[in-house]
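In: have a look at this prediction, sequence included:
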Amino acid sequence: MDRTLMEDRYVDTVLGRIRLRVGGSGPAMLFWPSLLMDGMLWAGQVDHFAARFRVVLVDPPGHGASSPLTKPFTFDQCAAVIVEILDALGLERTHLIGNSWGGMIGGTFAALYPDRVGISVLMNATASPAGLRHRLEYPLLARSAQLLRGIRGPLVKPVIDAFLGPTARRTKPEVVAAVNDSVRRVAIDSGRHAVLSVVPHRPDQRELFGRIRTPVLVVAGIEDATFPVAETRVMAEAIPGARFVVLEGAAHLAALECPAEVNALIDEFLLAQS
C-alpha cells in the first residue's frame, strides 16, 4: 500500500491527544513503537500488511504529532489509551504489535483486556523491573537532555548505541539516519517523562503477564544492548504458551532493522493461530 494513502486520525485519551495513521482493510493490526520513535518505525510493516489488515500506527504519548506529555504515566494508562483508540475507530479487537515500550504495554493490554486482543507480537521488550544500570543511567540522560535543551548532538549518540547494534551501524545507514532524525524531533520534556516512566520507573510485570491467555510471540534481537536476549527470554517464560524467537542481526529496533524477517515472523505466527 502507498503510505501516502494512510489517513491521519486523532483520538483524545487519558494521556492526551494521540495521532494515528490508519489505512488498509480487514482485521485490525495496531502498532506501538519504542521510546523516542513515532509510528513510522513500522513503515516496513505498512507496506506488507495493509493489503490484508486495517493497519493502525500509533504516535505514542508525547511523540510525533501526539500531544506533549506533562507528567509521568503508568503502563495501565497506556493500555487504556489502546482501548480508547479501538473505541474511537469502532474496533472490537486488534492484533497488537509492539516494540520495546510498545512490547511492554502490549503485554499489559493482553493481560488486562483479553477480549480485545487477537495475537500479540512483543519485540525487544521486558517484563522485569529496571536493574541498577537503567535506574542510574536513564535518569542521568533525561537530566542531561534538560540541561542541554536545544543541543541535541551529544544526546543522540547514546541513543544510537542503545538502540542499534554493530550490524545496523555498519551496514544500514538509512536505519541510523531514521533513528537520528526521530530522536532529534522528540520534545525534551515529553521525552524525559516518557523515558523515566518506561525505563527506571517501569513496573515488574512478570506476575501480571502470567495471566495472559491469548497467543503471544516474543522476539529478541541478538545484538540488543538495552534488553538483552536473556532478559527478553524471562519475559517470554512469564507468559503461558508464548513462543520465543531470537533474530540474528537485530538489536533494539527489530522491525526497522530487519523488516522482512519481522514480517515473515508475524505472518507465520498468524497462520499458526488460524
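Out: Received the coordinates, thanks.

In: please make it C-alpha for all contacts and neighbour counts, starting now.
Out: Will do.

In: so residue 253 is in contact with residue 99, correct?
Out: Yes: here residue 253 lies in contact with residue 99, judged by CA atoms under 8 Å, at a distance of 7.0 Å.

In: intersection of neighbour lists for these two?
Out: Counting by CA atoms under 8 Å, 6 or more residues apart in numbering, the residues touching both residue 253 and residue 99 are 34, 124.

In: which residue lies farthest from the center of the protein?
Out: The centre of the chain is farthest from one residue, residue 147, which by CA atoms, centre = their mean lies 26.9 Å away.

In: ok, that one to residue 257 distance?
Out: 31 Å (CA to CA, to the nearest Å).

In: equivalent analysis for residue 24, please.
Out: Applying CA to CA, the value for residue 24 to residue 257 is 23 Å.

In: what sits against the nearest residue to residue 258 once chain neighbours are set aside?
Out: Nearest non-adjacent residue to residue 258, counting by CA to CA, 6 or more residues apart in numbering: residue 250, 6.6 Å away. Under the criterion of CA under 8 Å, 6+ apart, the neighbours of residue 250 are 164-165, 167-168, 221-224, 257-258.

In: which one among these gets closest to residue 112?
Out: For the contacts of residue 250, the minimum distance to residue 112 (CA to CA) is 26.5 Å, reached by residue 221.

In: now the strands for the stretch 101-250 of the chain?
Out: 117-123, 216-221, 243-247 (DSSP state E, counting those that start in this stretch).

In: putting a second one here so we can go through both:
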Amino acid sequence: MIDIKLHYIEKGEGKPLVLLHGNGEESGCFINQINYFSRDYRVIAVDTRGHGRSPRGSKPFTLGQFVEDLKNFLDDLGLTRINLLGFSDGGNVAMLFALKYPEYLEKLVLNGANSCPWGVRARYQIPVVLSYCIEAIRSLVDKKAVSKKELVGLMVKEPRIKRKELFKLKVPTLVIAGDRDMVGHRHTVKLAKSLPGGRLSILKGDHFIVYKEWEAFNREVGKFLQS
C-alpha cells in the first residue's frame, strides 16, 4: 500500500534522467544539473520520503523503503526505462534500486556513494556516529529529536551491500567522486571494479563536486550518458 506521493521537479523532454539527492537535502539542490541536462533529457529531481516537500509517511525510514518509493513513483509516471543519477545517500538508494530493479535502468551514475558505512573515511564517519548516539538519547525525552535520529541513522546503519551482489549488476555505471571525497578513494575504486559495467571518474574536489564543480561534473556525466 502506497502511503505517500513524492514531490518532484521536472524539466525538459527526451529520455528520462532521474536525480536522487543526498541525506538531509532536497531536489532543488540539483538546479545546475536540471538546467544543463534538460536540454537533452526529461530531467526529474525527486524529494525522498521525509525530505524537502515529500511527507515522512508511516512506513520505515530506510534506504530499502526509499527504493520501493522510487519504484512506485516511476510506475505512477509510467516510466519503465530511465537513466538514474544518485548523489551520496541518493547514490546508495540508486545502487540498491539497480540491484533490485535493473530492468528499469538504461544507465546508472553513482556520485559519492558507498556500499557500506565504513566506506566513509573515519574522520567523517566518527562524528556522524557520535551525533546519532546523541540524538538517540535525546529522542527518549524529546520527540523533535526522532526525525534527526532517523536521518543520521541512515548514514550509520546503511547500506550493507556485499561485493558479490555488485558483481551481478550489469547496468552500465559511472562511479564518480572527488579526489578529496569523504568516501575513501580505495572504497570508490573497489566499488567501480566490482561492477561488471562500471566506469570510474575522479574529479578534483571534495564530496560535493556535484555542486561546487558542477561544470566538470556535468560534462563527465554527459559524456557517459551519450556514450
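Out: Arrived safely. All of these numbers come straight from a predicted model, not from anything done at the bench.

In: ok, back up a step: and residue 24 and residue 257 of the first structure? which has more neighbours close in?
Out: residue 257 (25 against 21; other CA atoms under 10 Å).

In: how about the more buried one, what's its match in the second structure?
Out: In the second structure, the residue paired with residue 257 of the first structure is residue 212, using TM-score structural alignment.

In: same question, residue 240 of the first structure
Out: Residue 240 of the first structure maps onto residue 196 in the second structure, by TM-score structural alignment.

In: distance of the closest residue to that match other than its chain neighbours from residue 97 of the second structure?
Out: Of all residues not flanking residue 196 of the second structure in the chain, residue 170 sits nearest, at 5.4 Å (CA to CA, 6+ apart). Noted for residue 170 of the second structure: a distance of 13 Å to residue 97 of the second structure, by CA to CA.

In: who has more neighbours out of the two?
Out: Taking other CA under 10 Å, residue 170 of the second structure and residue 97 do not tie; residue 97 has more neighbours (21 against 15).

In: in the second structure, which residue is closest to the centre?
Out: residue 90 (1.3 Å).

In: report the contact partners of it.
Out: Residue 90 of the second structure neighbours (CA under 8 Å, 6+ apart): 20-23, 113.

In: swap in 7 Å and give it another go.
Out: Listed by CA atoms under 7 Å, 6 or more residues apart in numbering, the contact partners of residue 90 of the second structure are 20-22.

In: helix, strand, or coil at residue 17 of the first structure?
Out: strand (DSSP: H, G, I helix; E, B strand; the rest coil).

In: show me what it lines up with in the second structure.
Out: Checking TM-score structural alignment: residue 17 of the first structure goes with residue 5.

In: ok, residue 42 of the second structure touching residue 15?
Out: Yes: if you go by CA atoms under 7 Å, residue 42 of the second structure and residue 15 touch, sitting 5.7 Å apart.

In: the two: which is more packed in?
Out: Using other CA under 10 Å, the more surrounded residue of residue 42 of the second structure and residue 15 is residue 42, with 20 against 16.

In: tell me how far the more buried one lies from residue 60 of the second structure.
Out: Relative to residue 60 of the second structure, and taking CA to CA, residue 42 of the second structure is found at 30 Å.

In: now do residue 135 of the second structure
Out: 18 Å.

In: can you check residue 184 of the second structure too?
Out: Distance from residue 184 of the second structure to residue 60 of the second structure, by CA to CA: 29 Å.

In: from residue 43 of the second structure, how far off is the counterpart of residue 86 of the first structure in the second structure?
Out: With the correspondence set by TM-score structural alignment, residue 86 of the first structure lines up against residue 74 in the second structure. Applying CA to CA, the value for residue 74 of the second structure to residue 43 of the second structure is 13 Å.
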